[in-house]
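J.: Predicted model and sequence follow; I will ask about them next.
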Amino acid sequence: MEERTNTTGGAALRGRGGPCGRVYIAVDLKSFYASVECQDLGRDPLTTHLVVADRERTSKTICLAVSPSLKEYGLPGRARLFEVEQRIREVNAERRLRAPGRHFVGSSTDAGELASHPELAVEFIAAKPRMARYLDHSARIYGVYLKYAAPEHIHVYSIDEVFIDATPYLHALGMTPHELATVIVRDIAETTGITATAGIGTNLYLAKVAMDIVAKHVAADEQGVRVAELDEMSYRRLLWEHRPITDFWRVGRGYAKKLAAHGLDTMGDIARCSLGRASDYHNEDLLYRLFGVNAELLIDHAWGWEPCTMADIKAYKPEGHSISSGQVLQGPADFDTARLIVREMADAVSLDLVDKGLLARHLGLMVGYDISSLDPAKAECGPVKPKAPASEYRGPVAVDHYGRRVPKPANSSCDLGEHTASSTRIREAMMALYDRIVDPSLLVRRVTVVAAGLATRAEAEAAAASSYEQPDLFDASDDTAVNSEYGRAVSGMVSDGVASKFGLEPESSRRMAQAGSDSSRRIYDATERNEAEAEVQRAIVDITHKFGRGSVIKGMNLEPGATGLQRNRQIGGHAA
């Protein structure tokens, strides 16, 4: 492979790529939401102090984005609003000591102005999220990617991040991977004003790590473009001792805590552990005991290996599908209010199934409790209080990320018995599930509903035709097609006067015929109700497509504590 020197200290990639001959480019839009807001305000995204957060919520709301200049104060990219406010107070306290006369004469949200005017206090802009606007910008930027690669060579990882298999295009464009990545990043900046960083690697993992970790330490060019490159050898040389290990993709706090408990703090430690002999404490078996099958992925990444290709991603078809809807409530909700919210969500999921032409066989529900369930002194948002003193709770308890005791979340699932998208069936099943697993004395903060075992109507009918069910011919209350057919058959026996051939008394024959007829009528009525409900659901979906999600309001949406109307004005749980 032909090489040249680059700024990351590794060999730059030209054309051929890694062992499989591939070269991947990962592109990340820098503080995307914040950059969009700055652009719309006519401000410089790199120097404006801005967070994307909804002040109408509590101060604990998470900032969707923090501008690069604010991050210079040590704030993380997903800080909570109160953390930003607290840090700005600390910064201003330090600035006041250096200000002329030790007092401020004004304030500014621009890093450049603040640097040259110590008499100004630091302020920041809190922009309310506008998810529809961000999606529009993301679509425009995807159009930039399409100028350089076909859709089959682009994987959209998130709203602000993509992977591109650059291998087929380098020779045709006469560019190195570094040159192509630079052109793409500059094109994004010229088209939208959004700054991006890029990582290049011989596999998808190395491209992402180069973007996430190495690019942060690469000197920007005259246009502010940062591009970093990694192959397996430069990865081991540069990043085997990198800390914290949570900077690496797929290594969260839980993984880091488990690894640290066994003296493994870096990717180099994991790689060396995988080479240990059976008699050593640190060996491959230790990792498999800790992480199960996921240890294989962790070991591969420690060595800089990743066998998954863009073609694998495009060809992937999951074994099962599900539709889920979750929300974190703005405050703790009592049993009845949370029940209403779950009912709304179940109804919304059923309409989502109709919209997608799918039927569900299984339902799932997860309910997370509020911390004030065990500590009423920490209750927020109004008069909602636990129905029973915290000292009386004897159920299971979990410890959250902050070390606080919280009732263990409740979760369970149920089988609907058949594939359906009926709002009535799904609501009733979800309410039964809720009543069964949720503690009425606790306050609810998080809710997730899931519809699983999805299939199209044709797939569901084919599955039903191939399945076997043992019918009970003598259960008159069983509303099945078997009873219907049996009723008609026995009715025919009576009318034809042939009941005696089967050893049936005339009165018994009439009773059985009547039972079968009643069952047949019940099945017919249920089928008609299902068809009528399906027509109503389709009509609601058509109306919402034409006039928006808030165009159809149900009575339950107007009850106190309901969140359906608010959620209809949101995208991804945030203001549209």
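T.: Done, it's in. Numbering: from 1, shown residues only.
J.: From now on I want contacts and neighbour counts done on CA atoms only, so please keep to that.
T.: Will do.
J.: can you pull out the helices in the stretch 451-576 of the chain?
T.: Along the stretch 451-576 of the chain, the stretches classed as helices by DSSP state H, counting those that start in this stretch are 457-466, 481-496, 506-547, 564-568.
J.: Can you mark which positions in the first one are buried?
T.: For helix 457-466, burial by neighbour count (16 or more other Cα atoms under 10 Å) applies to 457, 460.
J.: then this one, side by side with the first:
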Amino acid sequence: MNEADHPVPRKIIHVDMDAFYASVEQRDNPDLRGKPVAVGGSSGRGVVAAASYEARTYGVRSAMPSVSALRRCPDLIFAKPRFDVYRAISRQIRDIFARHTDLIEPLSLDEAYLDVTQDKQGIGSAVKIARMIRAAIFEETGLTASAGVSYNKFIAKLASDQNKPDGMCVILPDEGAAFVGGLPVRRFHGVGPRTAEKMERLGIRTGADLAAMSEEWLARNFGSSAGYLYKAARGIDDRPVNPSRLRKSVGGELTYAQDKQSNAELRSALDDIIDIVWRRVEAAQVSGRTVGLKARYADFRTLTRSRSLTRNIADRQEFASLGHALLDQILPVPMGVRLLGLTLSGIDRSPPNAHSGARAAPFVGVQQTLPLGFVE
């Protein structure tokens, strides 16, 4: 057999910051240290963007309505999000990664995959590199990070969550299948609550239970996910770390304490969103062809509209014009609007008003629509 029959296992590290937004707030405000903290809006329509570990002991989680979080933890302290600060720290962390490898695939502001199979410093040990990265993050930012070290992305991501916070877990190639087999299937990426419930009804609770099923059986019960589930249950993941992963969209949305209903109110609100989103577009140095509008009514019904051009949108003025044209399609609104958002998608690498010299945004990866905040 030749060398291709026995490929060298990759050395993959998944780094995940610990309660990133909340930890930044505790770092910068000593009065918050050791206390239950939630980043987000505290009013009735606020949502928890992140929770400190002290808050998590009460069952407070991200995406939880603030009123529910306060019921679980009456002493919960809310801090307003500071995304500019989080992004700046994320760039610091990306610079630390880059000392060891250029194969960095960001997933969000606070987590990324690194392929250190051939590291820049010739250290040769992924475990040692992960320790060095975690130590450098703490020394240079005052924040802790957890890491998973393994031979593929799927297991590295699972491992990074194994010893949180401020921990590390190493899974060697001959340990992968057993490690996955002992985990509850709800921890598998891509297995959401509904799928987990269905698996429970079918008697599948662990990775080992899943591995006992044939790919044909999985196809009958889980359709197009069968191939992924079959491989995941056996600790198999051939995906490479992709440093050129492109953002899908740049956008933002606002939730309002008081519903907006008049045409004038909504047009003014959209102007505020246009300003902030276009700044993000310029900072990311991207262009796009599609503008999308999102509006959520007081009864939580959500409406979307979009328009695509055959070319990239030229400038802020055209972006704003398209956004307002989409808003005009839904005016007058039948009831108050509690959330309004705008996105630019159909992204390519060319920055607005430029034909060359584009660069990817640091440690942001695939950009989903970020909340601009909760307007009191």
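T.: Received it, and whenever you're ready, just let me know what you need. In this text, all values refer to a predicted model and were calculated from it rather than measured experimentally.
J.: What does the TM-score come to for these two?
T.: Remark: TM-score between the superposed chains equals 0.75 [TM-score structural alignment, normalised by the length of the second structure]; 353 aligned residues with a Cα RMSD of 4.0 Å.
J.: now, of the helices of the stretch 451-576 of the first structure, which is deepest in the fold?
T.: Ranked by mean neighbour count under mean count of other Cα atoms under 10 Å, the helices of the stretch 451-576 of the first structure are led by helix 481-496, which reaches a mean of 19.
J.: need the contact list for Ile159 of the first structure.
T.: Taking Cα atoms under 8 Å, 6 or more residues apart in numbering, we find Ile159 of the first structure in contact with 135, 138.
J.: So for the second structure, the centremost residue is which one?
T.: Residue closest to the mean C-alpha point of the second structure, counted by Cα atoms, centre = their mean, is Ser108 at 4.1 Å.
J.: That one maps to what in the first structure?
T.: Mapped onto the first structure by TM-score structural alignment, Ser108 of the second structure lines up with Ser158.
J.: re the thing from before, what's the closest of the helices of the stretch 451-576 of the first structure to Thr309 of the first structure?
T.: helix 457-466 (30.4 Å; Cα to Cα).
J.: now the strands for the stretch 51-200 of the second structure?
T.: Ranges of strands in the stretch 51-200 of the second structure, per DSSP state E, counting those that start in this stretch, are 77-79, 104-108, 111-115, 145-150, 168-170.
J.: Remind me what the fourth one packs against, helices and strands.
T.: Looking back up the chat, that one is strand 145-150 of the second structure. strand 12-17, helix 126-141, helix 153-160, strand 168-170 (3 or more Cα pairs under 8 Å, 6 or more residues apart in numbering; DSSP states H and E).
J.: Could you say which of those is packed most deeply?
T.: strand 12-17 (a mean of 28).
J.: in the helix or strand that that one is followed by, what counts as buried?
T.: Downstream of strand 12-17 of the second structure, the first helix or strand assigned by DSSP states H and E is helix 20-28. Neighbour-count burial for helix 20-28 of the second structure, counted by 16+ other Cα under 10 Å, picks out 20-26.
J.: ok, now stretch 191-198 of the first structure?
T.: Buried-residue list, stretch 191-198 of the first structure, by 16+ other Cα under 10 Å: 192-198.
J.: circling back to that earlier point, of the helices and strands packed on strand 145-150 of the second structure, which is nearest Ile330 of the second structure?
T.: strand 12-17 (40.6 Å).
J.: Provide the contact partners of the closest one at residue level.
T.: With Cα under 8 Å, 6+ apart as the criterion, strand 12-17 of the second structure contacts 110-117, 126, 130, 143-153, 156-157, 160.
J.: Export the strands of the stretch 51-200 of the second structure to a markdown table and append columns for distance to Ala98 of the second structure.
T.: Formatted as a markdown table, the strands of the stretch 51-200 of the second structure follow (distance: least, Cα to Cα, whole Å):
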| stretch | distance to Ala98 of the second structure |
| --- | --- |
| strand 77-79 | 31 |
| strand 104-108 | 8 |
| strand 111-115 | 9 |
| strand 145-150 | 16 |
| strand 168-170 | 20 |
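J.: so which of those gets nearest Val191 of the second structure?
T.: strand 104-108 (17.6 Å).
J.: so how far is the closest one off the chain centroid?
T.: 9 Å (Cα atoms, centre = their mean, to the nearest Å).
J.: how much does that strand stray from the first structure?
T.: Average distance, strand 104-108 of the second structure versus aligned residues of the first structure after superposition (mean Cα distance after the TM-score superposition for the first structure): 2.4 Å.
J.: Packing partners of that strand?
T.: Using 3+ Cα pairs under 8 Å, 6+ apart: strand 104-108 of the second structure touches strand 111-115.
J.: Now do the strand it packs on: everything it contacts.
T.: 10-17, 97, 101, 103-107, 153, 241, 363.
J.: could you check the angle strand 104-108 makes with that strand?
T.: 170 degrees (axes from the mean of the first three to the mean of the last three Cα atoms, to 10 degrees).
J.: Can you tell me how far the counterpart of Glu72 of the first structure in the second structure is from Arg72 of the second structure?
T.: Alignment note (TM-score structural alignment): Glu72 of the first structure maps to Thr57 of the second structure. To Arg72 of the second structure, Thr57 of the second structure is 10 Å away according to Cα to Cα, to the nearest Å.
J.: Likewise for Gly373 of the second structure?
T.: Taking Cα to Cα, one finds Gly373 of the second structure at 23 Å from Arg72 of the second structure.
J.: Please apply the same query to Val185 of the second structure.
T.: Val185 of the second structure is 27 Å from Arg72 of the second structure, by Cα to Cα.
J.: again with Lys260 of the second structure
T.: In terms of Cα to Cα, Lys260 of the second structure sits 30 Å off from Arg72 of the second structure.
J.: Compare those two (neighbour count), which wins?
T.: More crowded of Lys260 of the second structure and Arg72, by other Cα atoms under 10 Å: Lys260, with 21 against 16.
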